[in-house]
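>>> Make a model of this:
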Amino acid sequence: MELGGHTMIKNKMNTKLKKGIFSAVAVVVLIAAVIAVNIFVTSKNYTVDVTANKIYSLSKQTKKILKGLDKEVTIYVIDKESSVNSSYAQVWKEYKKNSTKVKFVYKDPDLYPNFTKKYTDSSEEVANDSMIIKCGKKYRYVSANDYVSYSYGSDYSYSADSLQLESLTTEAINYVVSDSTPVIYTLSGHSEQSFDTSVTSSFEGDNYSVKTLNLLTEQRVPDDCSILLINGAQKDITKDELKMIKKYMKNGGKMYVFLDAKVENLTNLYSLLKSYNVEPQKGVVVETDASKYTQYPIYLLPTIESSDATSAQYNSNIYILAPSAKGLKDITEKNAKKNSSASDYTVTSLLSTSDGAYSKVNTDSATLNKEKNDISGPFNISVAVSDSTGGRMIVTGCTNMLLPDIDQAVSGANTDFVLNGVNYLAEQKSKISIRAKSLKTENAVVPAFNQKATLIMTVFVIPLVILAIGIGIVIKRRKL
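Have a look, this model is predicted:
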């Protein structure tokens, strides 16, 4: 019996020993695996951005630009490397990871107090973490004061709105590696609407120079005009101006035209558009499909059509907001019956309404319901036209889409749409607008149909389902 007892104890001890050895080996293997993974991740410089708006990640557009670099770009950061803002450093780290052509050099202002003088205005105080981005002899100074944009709330509070570091850095890289700067001329002299400064800054950030043009004084479209832009003219162009613009377009010119839905009597301008197979319709477009508008039937959420100009936004689950828009119709077939040259112009829809949309001709009418003189849709809200000579034109029937509050409602998607159109006109395929990273919760644009469906579900359907389940349980218990 004693021998058997000793054997059992010995077996138990052996079992415990084996389990202990197994556990120890498992722990060692686990630690080794963790170390190996850590070494691998560190060697690959791999990080995961878990922020809601991916503020530390680079957009696909920036990565594409970085991979296409064929010139060395040096980014001088005015600070000690150990003192740089950690958030900025994390974003810049992604630039180094995605291109061997980008080099960062840190300049301690205490050690190099005069370094920035040849790159900045001598009267300007250079903030720490500011950048000087240089390629060859071309450079751009970017102040750290512009990295974060701020806004006032309804309660007059001042808070951080968005991180613009990626957009500013990529735009500066685009600028310094470009051999030339395209010029956008905005037409004046017809009470045109002015752009918000943020829009002009977006153009300039995409490496465009913006100038004003008065054809009555200049008597011609300048030779360096890359794009002629007309923004919501309230008065018609003259016949002489029409001739000058036609001459410019016949030589492969590019135009971007925004139309104000409230303005109708633009005979000469509309004749130019009609010659390009685009006919503006009278009135303001009213949408009947609740999934194609928000809040009001004239606050359109048009369909983004597939095209070269919309490739970055097509099928991307975003909305373009176009309030109080003018409808446009493709009249290629109509013009072809009168003029065989109509086929020289190809019209491509960029934004469109549903088939049930109509244009409210009497904009002073007390009702949005369709009336006798209203025009049946569907309509285009924006179109691109190309011709056989290389000329290009975009016509958009909405001047309100770039107003700050409208653009912010769709988190900058309207600005992206316009900038991508500008880049299409200028044949700058690699230059795609980089949106600032929001530091706030983004606005949700909800189509009217979804609003109604949500209301019905939460107020009626769900409570009724819960009530029915409760009644069923009570009846079942009474039967038991």
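
>>> C-alpha only now, for contacts and for neighbours.
OK.

>>> Please identify which helix or strand holds the most centrally placed residue in the chain.
Geometric centre of the chain, nearest residue: Asp416, 3.2 Å, by CA atoms, centre = their mean. Element membership of Asp416 [criterion: DSSP states H and E] is helix 413-425.

>>> What of Lys370?
Under DSSP H and E, no helix or strand contains Lys370.

>>> That one - how many residues pack around it?
For Lys370, the neighbour count with other CA atoms under 10 Å is 16.

>>> just the one 10 residues further on next, same as before
Number of residues near Asn380 (other CA under 10 Å) recorded here: 28.

>>> gap between it and Leu351?
Remark: distance between Asn380 and Leu351 (CA to CA, to the nearest Å) = 6 Å.

>>> what's the residue nearest to the centre of the chain in contact with, if anything?
Asp416 is in contact with 433-435, counting by CA atoms under 8 Å, 6 or more residues apart in numbering.

>>> hmm, try it at 7 Å
Shown in contact with Asp416 (CA atoms under 7 Å, 6 or more residues apart in numbering): Ser433.

>>> Next secondary structure after the helix ranked longest in the chain?
Using DSSP state H to define each element, the chain has its longest helix at helix 2-43. Using DSSP H and E, the next helix or strand after helix 2-43 towards the C-terminus is helix 60-67.

>>> For that next one, buried residues please.
61-63, 65-66 (16 or more other CA atoms under 10 Å).

>>> Pipe these into JSON lines and attach distance to Val84 per row.
Below are the buried residues of helix 60-67 laid out as JSON lines (distance: CA to CA, whole Å):
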{"residue": "Gln61", "distance to Val84": "25"}
{"residue": "Thr62", "distance to Val84": "22"}
{"residue": "Lys63", "distance to Val84": "23"}
{"residue": "Ile65", "distance to Val84": "25"}
{"residue": "Leu66", "distance to Val84": "23"}
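
>>> Pull the most distant pair out of the residues you listed.
Gln61 and Leu66 (8.7 Å; CA to CA).

>>> Second input sequence below; structure requested for side-by-side comparison:
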Amino acid sequence: MSKILKNNIILILSIIALNILGFWVYFRADLTADKRYSISESSKNLLKNLEDEVIIKVYLDGEGLPGGFERLKRAVKETLVEFKYFGKDNIDYQFINPYNGSEDERNKLFKELVEKGMQPTNIFAKEDGKKVENLVFPYATIWYQNKEVPVLLLKANLAQDSQTKLNQSYENVEYELASAIQKLTNTKKKKIGLLSEFTNLQPINFAGLINTLQEYYDLYIIDSKKSPSFAGLDALIVPKPDKPVDDSTKAKIDQYIMNGGRVLFFVDGLKVDSVGLEGSFAQPLDVNLDDMLFKYGVRINKNIVKDGLNAAIIPMVVGNMGDKPNIQPMPYRYFPLINKFSNSLITKNIDMVYTKFTASIDPVNGNDGLKKTPLLLTSQYTKVLNAPALITYNEARTDTDETEYQGGVKTVAYLIEGTFKSILQKSFTNSEIKTTSVPTKILVCSDGDIIVNEIDRKTGNPYPMGFDRFSQHQYGNQDFVINTLNYLLDEQGLLTAKSKSVGLRPLDKLKVNNQKTKWQLINIVLPLVLLVVFGFLRFYYVKNKYAQA
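So this is what the prediction gives:
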């Protein structure tokens, strides 16, 4: 047997052995710097512990998807491959092209998707020199035990450019899919208490919050007078109080926190009863929580912050058009759109947060050992009005004068973590009082309207939380609240799935235009030249080798 034949046989046997080994031993390594092909440990644990089959149908498919949507589709597929690996037979997925089939079949499917709340996205492309408009459904549906939930895959900050929004959606894919699976498969829901007896708002004003919470948690409306304590709740929400919280309830909240309870405070700084064209004065609001929040490390100021850069719109009569009033959408600076966030998983890649008549928050007791993370921040172009503050709708008529908006960035929500000090003092008669908490977390937000929904005046039905009826856009209020609760309560740390960061590496457009021909030659011609040179060298090497033999 010649040496060459022997080497070839060894090579073939080695390849066969490696294939056999690869069949039994599965190994993968993510060598990318941003770990884009990996999923978090919390997602892995969720998938490994599935008790029944989860079916995922992705409708982001079809021919001629623009580059950004094709990249998002690829990210979904890469994520689902990982889900399948860890979920085994309990994960099944398929991509469905909504444009397949006859026209009647397509229209039927489109109607079904829209009825499930999956609104298509319009995209524009050029075909044969003409501008063509197509519909894309950036959604998936997840089925589990006869329950279905839609998942929006194109989910990002509205204020960002299209490329950044697609990249944020790329980063969110794992979290959106995993959290939907957790919502469907979770049989032991956390218990959330809503302490609504200190607000004059009606339950319908919190319908968006209530409906959202009930998808993920067991929700209880708390009557503090009938509850000796709040023990047994996993979290407590104090929603927009506009009358004083009595001392007994305040003590229960305090001791709940001392025993490790999580509390979300949504408390206004000023009270705004009604607003007219001529205006009315907003007065300081005292709900008997100032001393408690001060003890916990923050102070809600008695002011209102106007944001000259980011503000929601309201319809205003700006004149007449013939015999009819001319109504135009105008920015109302008392309704800041929060688009500045801290580096936190809670606020990563969420849309702007819609606020109304919000106050500023300052940290206090700087040496208390608590970690205070500012979550929601205004733009640097702010103006602060201290109480009593004149509030008027005519404000929307005026242009923003940059010289008036020099207040700088203001914080409107703080996450506070650590060991808290009680506002109560231990005595011989109440020896069970705890004066120092176990490590825990709370949220303090200086705008109660973040969790309040508007009402459709025609039908009387509530809008979703964070929905603006004038712009017809749902802002990120719901995601902010749910992400906060996930951070406070989720021991599995599913929110860590949001930690994935995929950096944008855009091409230099100027260099692309100037050096286009050069790089085309390098990428197309150079490999061919190298291949020819290698062929000639190998030919002469083999010729000389066997000629000498």
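
>>> Need the TM-score from the superposition.
Remark: TM-score between the superposed chains equals 0.53 [TM-score structural alignment, normalised by the length of structure 1]; 310 aligned residues with a CA RMSD of 4.5 Å.

>>> Structure 2: matching residues for the helix holding Asp416 of structure 1?
Under TM-score structural alignment, helix 413-425 of structure 1 corresponds to residues 476-488 of structure 2.

>>> which SS class is Glu264 of structure 1?
Of the three states, Glu264 of structure 1 takes coil under DSSP: H, G, I helix; E, B strand; the rest coil.

>>> can you count the residues close to the closest residue to it other than its chain neighbours?
Take Glu264 of structure 1 and drop its neighbours on the chain: the residue closest to it by CA to CA, 6 or more residues apart in numbering is Lys282, 6.7 Å away. Neighbour count for Lys282 of structure 1, taken as other CA under 10 Å: 21.

>>> ok, Lys282 of structure 1 to Asn251 of structure 1 distance?
31 Å.

>>> and if you look at Asp405 of structure 1?
Remark: distance between Asp405 of structure 1 and Asn251 of structure 1 (CA to CA) = 38 Å.

>>> Likewise for Gln313 of structure 1?
30 Å.

>>> who's more crowded, the two?
Ranked by neighbour count (other CA under 10 Å), Gln313 of structure 1 and Asn251 place Gln313 first, with 19 against 11.

>>> which secondary structure element contains the more buried one?
Going by DSSP H and E, Gln313 of structure 1 is not in any helix or strand.

>>> list the contacts for it?
Counting by CA under 7 Å, 6+ apart, Gln313 of structure 1 touches no other residue.

>>> ok, now Tyr334 of structure 2?
305-307, 356-357.

>>> Out of those residues, give me the one that has the most neighbours.
With neighbours taken as other CA under 10 Å, the top of the contacts of Tyr334 of structure 2 is Asp307, carrying 29 neighbours.

>>> Translate that residue into the numbering of structure 1.
So, by TM-score structural alignment, Asp307 of structure 2 is matched to Glu287.

>>> do the same with Tyr220 of structure 2
Using TM-score structural alignment as the criterion, Tyr220 of structure 2 maps onto Lys211 of structure 1.

>>> Nearest residue to its match in space, please, no chain neighbours.
Tyr185 (4.9 Å).

>>> repeat for Val395 of structure 1
Ranked by CA to CA, 6+ apart and with sequence neighbours excluded, the top spatial neighbour of Val395 of structure 1 is Val257, at 4.7 Å.

>>> Can you tell me how far the one you found is from Lys292 of structure 1?
When distance is defined by CA to CA, Val257 of structure 1 is 23 Å away from Lys292 of structure 1.

>>> The helix ranked longest in structure 2 - contacts with which helices or strands?
With secondary structure taken from DSSP H, structure 2 has its longest helix at helix 516-548. If contacts are counted by 3 or more CA pairs under 7 Å, 6 or more residues apart in numbering; DSSP states H and E, helix 516-548 of structure 2 sits against no helix or strand.

>>> Report the aligned residue range of structure 2 for stretch 231-242 of structure 1.
Under the criterion TM-score structural alignment, stretch 231-242 of structure 1 matches residues 239-250.

>>> buried stuff in that stretch?
Neighbour count says stretch 239-250 of structure 2 has 239-242, 245, 249-250 buried, by 16+ other CA under 10 Å.

>>> neighbouring contacts of it?
Contacts to stretch 239-250 of structure 2, defined as CA under 7 Å, 6+ apart, come from residues 195-196, 198-200, 224, 265-268, 286-288, 448.

>>> Tell me how far that stretch lies from the chain's centre.
In terms of CA atoms, centre = their mean, to the nearest Å, the centre of stretch 239-250 of structure 2 is found 30 Å from the chain centre.

>>> so the residue nearest to Glu264 of structure 1 sits right up against Thr363, yeah?
No - contact criterion CA atoms under 7 Å: Lys282 of structure 1 and Thr363 do not qualify, at 9.5 Å.

>>> hmm, back to that, what do we get in structure 2 for the residue nearest to Lys211 of structure 1?
Tyr185 of structure 1 maps onto Gly193 of structure 2 when the alignment is built from TM-score structural alignment.

>>> does that match really touch Ile221, like I thought?
Yes - look at Gly193 of structure 2 against Ile221 with CA under 7 Å: they come within range, at 5.9 Å.

>>> And the two? Which one has more around it.
Taking other CA under 10 Å, Gly193 of structure 2 and Ile221 do not tie; Gly193 has more neighbours (21 against 15).

>>> For the helix or strand where the more buried one lies, name the packing helices and strands.
Taking DSSP H and E as the definition, Gly193 of structure 2 sits inside strand 191-194. Helices and strands touching strand 191-194 of structure 2, by 3+ CA pairs under 7 Å, 6+ apart, are strand 218-221, strand 235-239.

>>> Reformat those into JSON lines and put distance to Ile442 of structure 2 next to each item.
JSON lines is the format used below for those (distance: least, CA to CA, whole Å):
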{"stretch": "strand 218-221", "distance to Ile442 of structure 2": "18"}
{"stretch": "strand 235-239", "distance to Ile442 of structure 2": "9"}
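
>>> Please report how far the equivalent of Ser306 of structure 1 over in structure 2 lies from Lys372 of structure 2.
In structure 2, Ser306 of structure 1 lines up with Ser342, judged by TM-score structural alignment. According to CA to CA, Ser342 of structure 2 and Lys372 of structure 2 sit 11 Å apart.
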